[in-house]
Structures are given as structure tokens and as C-alpha cells.
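In: Okay, sequence plus prediction incoming.
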Amino acid sequence: MKNNSNIYSEYATLRRKSGLPIWADILMRVLFVLSLVGMAVAVHWFDREGLRDTYDGDVSFLDVIYFTMISITTTGYGDIAPVTERARMFDALVVTPIRVFVVLIFLGTAYNFVLKRTWDKWRMKLHQKSLRNHIVVLGYGVSGSEAVKELIARGQNPGDIVVIDTNDASLAKAEAVGCFVLNADASNDDTLVNVNIDKAATAIVSAGRDDTSILIVLTIRHLNPDMPISVVIRSTDNELLARQAGANNVINPVNFAGLLLAGSCHGLHISDYISDLASVSGKVMLSERSVKPEEVGRPLRGLSSGVGVRLYRDNKAYGYWEEPAQNMMDGDMIVEIIPSLLDEKNGVSDQPKNRRWPWLKEKKA
């Protein structure tokens, strides 16, 4: 049996986005059509002896142009007609294909520059109405795609995820799992406005380059001052810049891998447990939420929903052993270890979204 990848490679073509402006693209199509018509006119003129004009018997140059145009447009009034075999064969074998090409070119131009744009704008407006409290993923490379995969595994609706990238192949993969996709520059204000960034719940930035990711963070923060932003930064020197740009969470995959490697040197199961905490596929996971009214006054270690490991108060972090964590207060944020969302028998558990992501509010009708 022939390998599918080989079949694909036979038909795959190397593509590049056209650098021509719209007016130049349209002009090139018009010139191509005119060249086809000009070729037909030239042949008809040089072989005008094969044409007969039933009106005055004389075939002038204007008559040739007239006959060529009505032949290409399939009007065919019959006042001028090919009478020799050579003229008839030319009309059958050359003019007919020209007619087909001209029709296809005009239909394709109308579709690309009129119908398709109108249809896409209408669809975008329709989708924009449903975009609220959604997650915007800017960059669908290795990190971005894994983040989306993990979000969906945790129970996130793919229809509440918008992916922005400039790579068609990456966007096709994101669209295949049910996400909204947009091929555009993520650092552009108009792009972020088109995905309702001001109504989004959070953003994940993974542009592949630190400078580009930081610029995207700055643009997002300009349009949405309060939304949580997580960004992937590969150089330690740029982590501070990312935070100054407005990122709430700065993740360095290189440093994180180093932490796992170092932890594995002091225990065979430490890195395994850390991986469990970070992924929905493990037995445990980390959850962040606000303190419930009935928990006010209790110690962090006294949680019934999980194992409390850290408390945040006034943007300061406290461990479960520190004094502030012995008396939880209204407005505190806590991080706890809870059982994984996966249940061996029932699949995904019925834990509510606000337990997994407290900033993710339910959509309003």
C-alpha cells in the first residue's frame, strides 16, 4: 500500500504569500485577459479571409474585434461567421479555451476581491458577537499548541479559544480541534480588537521570539489593562522586560527543564510529581482560587477541598507554614493541590470552571 505521506508530497506545492498590492494583482489579471483577447483578434485578422460578413460582405479590423468579442462572450449574433475549416478549427480549439479562461479569471477575481471578502467580514462580525470571556492564544507553535491541548483536556470548550498566528499549517491544526483562528499579526492593535481582546478572560503569548512576545504583551496590556497574561520567554535576561511590559506570568521553558533535571538528582519521583502537577493527565493538579466565606479565619493547611500550599495577600506570597497563612482572610488567593480532573471511570470530572480558573467567568447570555 502506498504511504499517505508520499501521496501528499506528490501534490504539495511550495507557497509564498504574494507581495503584490491588490490593485497590482487585479491589473495583472486584466492584462492577462487582454493578452488572450489580443491573440484571438490577431489570428482572426490575419485569417479574415475565413470570415464572412452577411451585412456588407467586407470584414474590417473593427469587424474582427467585434466578432472576437461576441465569440469569447458566446453571444454569437450570426452576422459574422467562420466559413473556412481553418477558421472554424481556430474558433473551436483556441477561442473556446480562451472563453473558458476569461470566465474563470473574472469569476475568480470577483470571488477573491468581492464575494469572499464580504463573506469573511460577515462571518467575523457574527463570530465576534459570541467572543466573551474567551482565551486568546497568540502563537501556535510547540508551546502554544501544547497549551491549547492541555486546556481542552482540562475541559475548556475549544469554541472559547481564539488562536492567532501567521502560519497556515498551524492555524489548520488549531481549527481542526475546534478553535477560532485568525491569520494576522498578533502585535497589531486591529488584530487584537478583531478578537475582542477587551472582553477576553486571559491571553497566552508564545510568539517564538522574545522581542515579538514582549511587543505583543505591550499591545495587549494597552487594550486590556486588567486581563491576566502568560508569556513564554526563552532568555532569562528578558523575563524582567516581559513583566514590565505587563505579563502576569513569565514562563521560561529552559529554566523549567533545568529545575526538573536538578530535582531528579535529589529524588527519583520529584520530577514525576512536578509533571503531574502541571498536567491534567496526572493524578494531581494545582488549582488557584479565592478564599471562600466559610474558610475565613481558618489556616491554609485546614482546607477540605485539597492541600493548601501557598497564600497570596496584597500581591505577596506566603507558604502554609508562615504566620499570614494561619488565618485566611476575605480577598486572599490560595493555591492548592487537588485531585486531577481525569477520573478513571467517568472521564473528566464535574468540577466547575471557576475552581480550575477563578478568573474565567461564565458567559453571559
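Out: Arrived safely. Residues are numbered from 1 along each chain as shown.
In: can we go C-alpha only for contacts and neighbour counts from here?
Out: Fine.
In: what does stretch 248-266 contact?
Out: 228-236, 239, 242-243, 270-271, 274 (Cα atoms under 8 Å, 6 or more residues apart in numbering).
In: this is the comparison structure:
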Amino acid sequence: MRDHTVVVGFGTKGRSAIRAACATGLRKERVVVVDPSNKAIDAATAEGYAAVLGDATRSEVLKRAEVQRAGQIIIATQRDDTAVLVALTARQLNARAKIVAAVREEENAPLLKQSGADEVITSAGAAGRLLGLSVLSPAAGRVMEDLIRQGSGLDIVERPVTRAEVGLSPRETPDLVVSVVRGHRVLGYDDPAVGRLELTDRVITVVPAEEQEERPGLPPTMGR
């Protein structure tokens, strides 16, 4: 297998990550789950995923999941220190894969990035911010919860710029564009540096979930 997605940890975070990715185009047969729990492995295989039983901090276990050939690695372990060790091991085996990891505590995010993660999501902090928003503005909280629940209501989607959109400003496109990805930079839709859209740009848009299903060009490319 090559350019597949390896998911380390099949608890609540890992399952949610896989389901969100599959809702936007990732095929189940392109996913390999790694978990030290027999129960988690049984659950993963029951849902149709390939699975490897073992400790993902050990290189021989990750090699069985063919991490060295993976395109994406999602680290969703229960402990932050485990996530750091997994990131270190995975990065040693694969220098090019995109590694996305979750941590419980925000103070551990820099260490995880130093260990090789490209993106780090702070689960406790994100949940806390959503709770605070829901208290101050229940309607805004519901919208945010809807956005992060892939496949229903509104979805956040990354897609390439179409030829018809080249030369337009983000506000002139048919979709609601919130950011533009240009090279390695993510620019806000109103950033003066964006100017006009280029053919090599990607845009992050908010679209109705049912519209995403109807338009095959919308799902982001994630190891399909």
C-alpha cells in the first residue's frame, strides 16, 4: 500500500477523524488503524478498516502499517507523551508524510511539532472554546458544532480553484470562501496578499453538505 492514511488510536478521537475524512472522500480501504487494544482492533476491522495490533511508539509496529509509504498519519492517542513518541518514530520512518496529531494540553503542542507533527489540534482547548462560545452565543455555538460535524448541515471543504475562477477575488466565487491556500501559506479571504485567485491556489469554502455530495470536484484530496 502507498499514500494511504495511518490512524494511530481508535478511540473517540481516532474514530471521529476517520469518519470525517471518509465523509469527504477518503476510502475505507485506504485506511490502516494502529492500536494496542484488541477490542479497538476488532472494532476497526468490523467497520471495514485494515488494522495492526501493537504499540505505535515502536518502529516495527508502524512498519507493519507501512507508515514509511503513507501519505497521511493521524495521531489520536489517549496520552500526550505517547503522541510525542509516535510522532518522532513516524517522522523517522517517513520524512514526507503529513502528520496531524491531537493533544489534550495546549502546553504540549510545541513539543509535538518539534517531534515532527505538521499540525497539532488541542482537544481540551478546542472543546473549552466551543463551550465558552455556546454560553455567550448558543446560535453561534450550534453553527460551529455543525461545521465540525462532517456530512450534515454545513461542511468546510478545501478544493482547487477552477479555471473559471482564475482572476476573480474570493468574494466573486460562487462558494463562500473563507481562506485561500497559496503555496505553504493560508491567507484570509480579505488578506490584501490574495489579490486575484490563481490556478495553483486552493480555497477553503463553506458549503451545504448535500451540495458537496452532488459536486464531485469538492472533496479534498486525502489519499484517495
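Out: Yep, it's here. Keep in mind that this is a model prediction, so the values were computed, not measured.
In: give me every residue that touches the residue at the greatest distance from the centre of structure 2.
Out: Most distant from the centre of structure 2: residue 167, at 28.9 Å, with distances by Cα atoms, centre = their mean. When contacts are counted by Cα under 8 Å, 6+ apart, residue 167 of structure 2 touches 196-198.
In: from the residues you listed, which is closest to residue 206 of structure 2?
Out: Ranked by distance to residue 206 of structure 2 (Cα to Cα), those are led by residue 197 at 17.2 Å.
In: Now which residue in structure 1 aligns to that closest one?
Out: Aligned by TM-score structural alignment, residue 197 of structure 2 pairs with residue 328 of structure 1.
In: got it, and residue 112 of structure 2?
Out: So, by TM-score structural alignment, residue 112 of structure 2 is matched to residue 242.
In: Can you get me a residue count around the nearest residue in space to its match that is not next to it in sequence?
Out: Counting by Cα to Cα, 6 or more residues apart in numbering, residue 242 of structure 1 lies nearest to residue 214, which is 5.4 Å off, once chain neighbours are set aside. Applying other Cα atoms under 10 Å, we find 27 residues neighbouring residue 214 of structure 1.
In: Residue 214 of structure 1 in helix, strand or coil?
Out: Under DSSP: H, G, I helix; E, B strand; the rest coil, the three-state class of residue 214 of structure 1 is helix.
In: Surely residue 51 of structure 2 touches residue 44?
Out: Yes - if you go by Cα atoms under 8 Å, residue 51 of structure 2 and residue 44 touch, sitting 6.6 Å apart.
In: what's the overlap in contacts for those two?
Out: By Cα under 8 Å, 6+ apart, the residues touching both residue 51 of structure 2 and residue 44 are residue 33.
In: Identify the residues contacting the match of residue 197 of structure 2.
Out: Counting by Cα under 8 Å, 6+ apart, residue 328 of structure 1 touches 291, 295-300.
In: about what we covered before: the residue farthest from the centre of structure 2 -> structure 1?
Out: By TM-score structural alignment, residue 167 of structure 2 lines up with residue 297.
In: Please identify the helix or strand for residue 350 of structure 1.
Out: Here residue 350 of structure 1 is covered by no helix or strand, with elements defined by DSSP states H and E.
In: So it versus residue 340 of structure 1, what's the distance?
Out: Residue 350 of structure 1 sits 11 Å away from residue 340 of structure 1, going by Cα to Cα, to the nearest Å.
In: who has more neighbours, these two?
Out: Under the criterion of other Cα under 10 Å, the comparison of residue 350 of structure 1 against residue 340 puts residue 340 first, with 21 against 11.
In: thinking again about what came up before, could you report the neighbour count for the match of residue 112 of structure 2?
Out: Neighbour tally, residue 242 of structure 1, other Cα under 10 Å: 26.
In: same thing with residue 79 of structure 2?
Out: 12.
In: Pull out the buried positions in the longest helix along structure 1.
Out: Ranked by residue count and defined by DSSP state H, the top helix of structure 1 is helix 22-46. Neighbour counts over helix 22-46 of structure 1 (16 or more other Cα atoms under 10 Å) mark 26, 29-30, 33, 36-37, 39-41, 44-45 as buried.
In: Can you spell out the matching residue range in structure 2 for that helix?
Out: By TM-score structural alignment, helix 22-46 of structure 1 lines up with nothing in structure 2.
In: Cool, thanks, signing off.
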